[in-house]
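[1] Provided below are the primary sequence and the corresponding predicted coordinates.
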Amino acid sequence: MYYIFVLPLCIISLWLYLKWLSMKNYWKKLGVPHEPIHPLFGSMSFLQKKNPGTWMMELYQKYKSSPYVGIWIFWRRGLVINDPDLSRKILVKDADIFRNRLLASGKSDPMGALNLFTVDDPLWTSLRRRLTSVFTGSKLRGWQELYQSKVEDLIYRINSDNEKGIINELRPLFADYATDIIGESSFGIQCQSTRNSTGPLRLMTKEFEKYSQWRGMAWSSIFFLPEMVDILRFSFWPKNTVSYFRKVFKVMVEERGGFEKDIDGKRDLLDALLKLKIDAKKENQDMDLDILISNAMIFLQGGYDTSSTALTYTVYELAYHPKYQKILYDELVEAEKALNGKPFDAESLAKLPYLDAVIKESLRKYPIMGWLDRKALRDYQVDENLTIPANTVVYVNAMGLHYDPKYFPNPEEFRPDRFLPENANNIVPYSYLPFGEGPRMCIGKRIGMNTVRYALAAVVLNFEILPLDKFPLPNDIPIEKKGLFYHPAVPLSVEFKRRK
């Protein structure tokens, strides 16, 4: 009886040991620099202890003399790319080989599994092609009044809170504003979060911001071990928000006339999603409603989260760099005078070189996602020394490149002049990747940049931004460990001193 239990245990232990030896020696045999590996976690034992962006930066600094580093994503082969030229090959030149990602949710979580961020081909290509029309230049110009209205609400909110002696936390403040922008531009929902931090969509985005130990484990599985999602019934979003958004989405669809009304799909994201369903029906195809809801949710999260985080870091850096803040303020004053009383629009803001440089430098120091994951569809020759087998996961190390002094001297310093037009030739192509590159680059880049430009211009024109005691210096901001995006782990606040 004793041997019935001991023998299988010995066999399993031996198999695990031999598997670990194989993994341990794999990259060594290929002559690839590599990290020591844990028998169970591979190279991923850092998860929930430090942010993946922080880990990527440390990995880059440790192996920056090599164009790539071998890792194990649990028991799966992975290669981290530390070279701009190889990044270009993978993201652009050979993008057809790297169309899919490791990142995925499971069958138990259709809301997390069926959106542009997580889905693979062929559904990804179909969705991307159909939804790209939402973010054309002409569409963004049509949202001029919305942006003006929301930045007015933002200035009103800051003034009102100042009068009440309220010190705003930056990320929730800008999350209120960005949620309104996404809610009204993408879904046509009237939102007042910027003024009072309430509303149906803001209730959801507040839930998105909460990272318990369990949700941290869920995201770690979705990003790095998707096989566990169905086993442990993990979900990309908190389940209560999914149920809530289903109800909200149903109301929004009914207000547009349902799926029977023929539309051109060009008005906003909701119209584009409705047209997906209508076109599929005309072609006798079934378009699962979950696909529409999932993509609506990912645009809500992606749009509000990235913009609010970028604004938080940018405003916080300006508080500690009055010289750069003054240059930006002077540029905005001159531009405002040149408009002869007309309000800023997307085109006039995009032409301001220092505004653009400040935002780009903030995104360099604080890329919201510090790595870009792809999966090789077939065997792939990385260079003359290395060929990786199909299904190897490849991570482009954006965070590491952003902090390499070879590309960005004194990378710890906040220096917007790096991105001024006269210095543009100094930026090595593919060393700067805040939005990714290639076919899978961020589809919402233009709306995100507009959202940040409008808010930052309004805030700097109306307030002098000053640091407050008892808050960390920019380079000492602790980064979220449970979540995987590069968010601050502590509240950040500044003083908004009204300009005369």
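    Structure received.
[2] contacts and neighbour counts: CA atoms only from here.
    Fine.
[3] Might one say that residue 465 is in contact with residue 317?
    No: judged on C-alpha atoms under 8 Å, residue 465 makes no contact with residue 317 at a distance of 9.6 Å.
[4] so what's residue 497 up against?
    463-466 (C-alpha atoms under 8 Å, 6 or more residues apart in numbering).
[5] That one and residue 52, how far apart?
    Separation of residue 497 from residue 52 (C-alpha to C-alpha, to the nearest Å): 36 Å.
[6] same deal with residue 329?
    Applying C-alpha to C-alpha, one obtains 35 Å for the distance of residue 329 from residue 52.
[7] this is the other structure I want to compare:
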Amino acid sequence: MLWIFLATIALALFYYFIVKPLKYWTKLGVKQGNPTPLFGDSWGTFWKTQSMADFAQQVYYQVPNVRYSGFYQFSKPILVLKDPELIKQITVKDFDHFVDHMTVIPEEADPLWGKNLFSLTGQRWRDMRATLSPSFTSSKMKFMFSLMADAAHDFVQHFKKKNEKIVTVEMKDTFTRYTNDVIATTAFGVKVDSLENRDNEFYLMGKEATNFSGFFKNLKFLLLMIVPCLYKIFSISMFNKEVSMFFRGLITDTIRTREEKHIVRNDMINLLMEARKGSIHKQNDETTLVDTGFATVKESEVGKAKVQRHLTDEDITAQALIFFFAGFDSVASLMCFMAYELGVSQEIQDRLREEIEVTMRENKGKLTYESLLKMKYMDMVVAETLRKWPGAIAVDRICTKPYTIEPQTPEEQHLSLEKNTVISLPIFAIHRDPKFYPEPEKFDPERFSDENKDKILPCTYLPFGAGPRNCIGSRFAILEIKVLFYHILSNFKIFPVEKTVIPLKLSKTTFNLMSDGGFWFGLERLEK
């Protein structure tokens, strides 16, 4: 009879640890889907039968006609917000209850990840946000513009030197080389040309830092989602030892050289060095210059606060590395999707090129920061790219102190959220919701024309998140994209080739948005 006793114990443990957690939302009166034991709602992404974008939309639509619903990332309960007013309430008005992101890797396991702006929590995040925000103002973008323009010029010259009428390129690889060069010069003060010197160390390290493919890396992320405590127990890090040592050495050497030789360069490292000395100040320049575009997020009062914080070399390295981590791959992906939409919609590409040519004539062939940002159709195209293909499929918030969502419909009841409850903002799904964007699969820059952009409801356009914890680098990313496409389209026509996948199919094997089969397009030199 022992086996009956053991079986009973096993079944009881299975129910308590595997089945019962999947009833969390139901007990709170929140509607949910039909999660499966062990996997929750993540079955398709675990077995690579659906893309992360498809998963996000499945979660969004599995309980229709509600302001919020519950789902499970394996056994972790997450509340997904669908109502724009509720999103605004939680991310803006009641931000003090939802300050933090979900902790990915403990600081003790990987200090370079745990100390960066994205991972910091509470007051430490507030202090670092206020410290970093001065490097992303309009005036700083104007300075960085010339560095970006140089990188874009080198990008175009690389293909022009081939002296071929048509060049076929895989856009993801090509664009990551441009974003690598831009970040190298604007953040690290390093000049590289990754198209000419394809195996430069800076590019190889950046590619390794942002590469999450392969069995063991996928296993690492799976363990993170199922048993996050293992990261702390075994000191599993986000970045491998070689990447960490490279960036630590680069930052330490740069700081030492600048201090010894009194070098001042208006970039992120210099700003953080000034912050360490307590001499940082922020220019109030937000209203004096043209802003980067419709998608640009505004800095909250958190980013405008004055702080006195001692920064170690490791703190500085962590911020520079997350800047690289965020800008290397995600911005390149946005450029790939924009190239795809322009390549399959020649009329949109032609109209944008016409605006570029007008701008060139008005400025006698010289592109300026102000003239680029006054290009309305360019901004419309970028804004629509970010609508249809946002850099983040979803973002999370953690309930940092108990909070109650008051009922607004007869079906709702008071929902009391415990501390550490995870909230999800389903950006991709909201951007594809026909309630907010008619014909959401259509690429239509006219959504963001002067006549139409005011019709977009607040908190239904979230390419860089919402509230004070939005993406600090929105200006940088938008400017970087506009500069490059100005140079590309003034010299080349983007068009599909035999290897181009139309319609685009999203990869089921990557965490972010990526085309299955790559982004292959031709660049046809324009006759001048």
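    Done, it's in. Treat the numbers as computed from the prediction; the structure is a model and nothing was measured.
[8] ok, residue 329 and residue 52 of the first structure, which is more surrounded?
    residue 52 (26 against 21; other C-alpha atoms under 10 Å).
[9] The closest residue to that one other than its chain neighbours is in what secondary structure piece?
    Leaving aside its sequence neighbours, residue 52 of the first structure sits nearest to residue 484 (C-alpha to C-alpha, 6 or more residues apart in numbering; 6.2 Å). Using DSSP states H and E, residue 484 of the first structure falls within no helix or strand.
[10] who's in contact with residue 484 of the first structure?
    Counted by C-alpha under 8 Å, 6+ apart, residue 484 of the first structure has contacts 51-53, 216, 219-220, 369.
[11] One more: residue 433 of the first structure?
    Going by C-alpha under 8 Å, 6+ apart, residue 433 of the first structure touches 364, 398, 402.
[12] so which of these is the most crowded?
    Sorting these by how many neighbours each has (other C-alpha under 10 Å) puts residue 398 first, at 30 neighbours.
[13] How about the counterpart of that residue in the second structure: what's its closest non-neighbour residue?
    With TM-score structural alignment as the criterion, residue 398 of the first structure lines up with residue 427 in the second structure. Nearest residue to residue 427 of the second structure in three dimensions, chain neighbours excluded: residue 394, at 5.0 Å (C-alpha to C-alpha, 6+ apart).
[14] Tell me which residue of the first structure lines up with that neighbour.
    Residue 394 of the second structure maps onto residue 371 in the first structure, by TM-score structural alignment.
[15] That match reaches residue 396, doesn't it?
    Yes: taking contacts as C-alpha under 8 Å, residue 371 of the first structure lies within contact range of residue 396: 5.6 Å.
[16] The two: who's more crowded?
    Neighbour count, other C-alpha under 10 Å: between residue 371 of the first structure and residue 396, residue 396 has more, with 28 against 25.
[17] ok, that one - contacts?
    By C-alpha under 8 Å, 6+ apart, the contact set of residue 396 of the first structure is 80-82, 87, 371-373.
[18] how about a cut-off of 10 Å?
    56, 68, 79-84, 86-88, 90-91, 370-374, 430, 433, 436 (C-alpha atoms under 10 Å, 6 or more residues apart in numbering).
[19] Just the ones of these in strands?
    68, 79-81, 372-374 (DSSP state E).
[20] before we move on, the earlier item: the residue nearest to residue 427 of the second structure and residue 424 touch, don't they?
    Yes: counting by C-alpha atoms under 10 Å, residue 424 is a contact partner of residue 394 of the second structure at 6.6 Å.
[21] so what sits against both of these two?
    In terms of C-alpha under 10 Å, 6+ apart, residue 394 of the second structure and residue 424 are both contacted by the residues residue 80.
[22] those strands in the first structure, which residues are they?
    Counting by DSSP E, the strands of the first structure are 68-73, 76-81, 372-375, 380-383, 386-388, 393-396, 463-466, 495-498.
[23] by contact count, what packs against the third one?
    What that stands for is strand 372-375 of the first structure. Strand 372-375 of the first structure is packed against strand 76-81, strand 393-396, with contacts defined by 3 or more C-alpha pairs under 10 Å, 6 or more residues apart in numbering; DSSP states H and E.
[24] post-alignment, the last one versus the second structure, mean distance?
    Right, strand 393-396 of the first structure. Superposing on the second structure and averaging over aligned pairs (mean C-alpha distance after the TM-score superposition for the first structure), strand 393-396 of the first structure comes out at 0.4 Å.
[25] any idea how far that strand is from the chain center?
    Distance of strand 393-396 of the first structure from its chain centroid, counting by C-alpha atoms, centre = their mean, to the nearest Å, is 16 Å.
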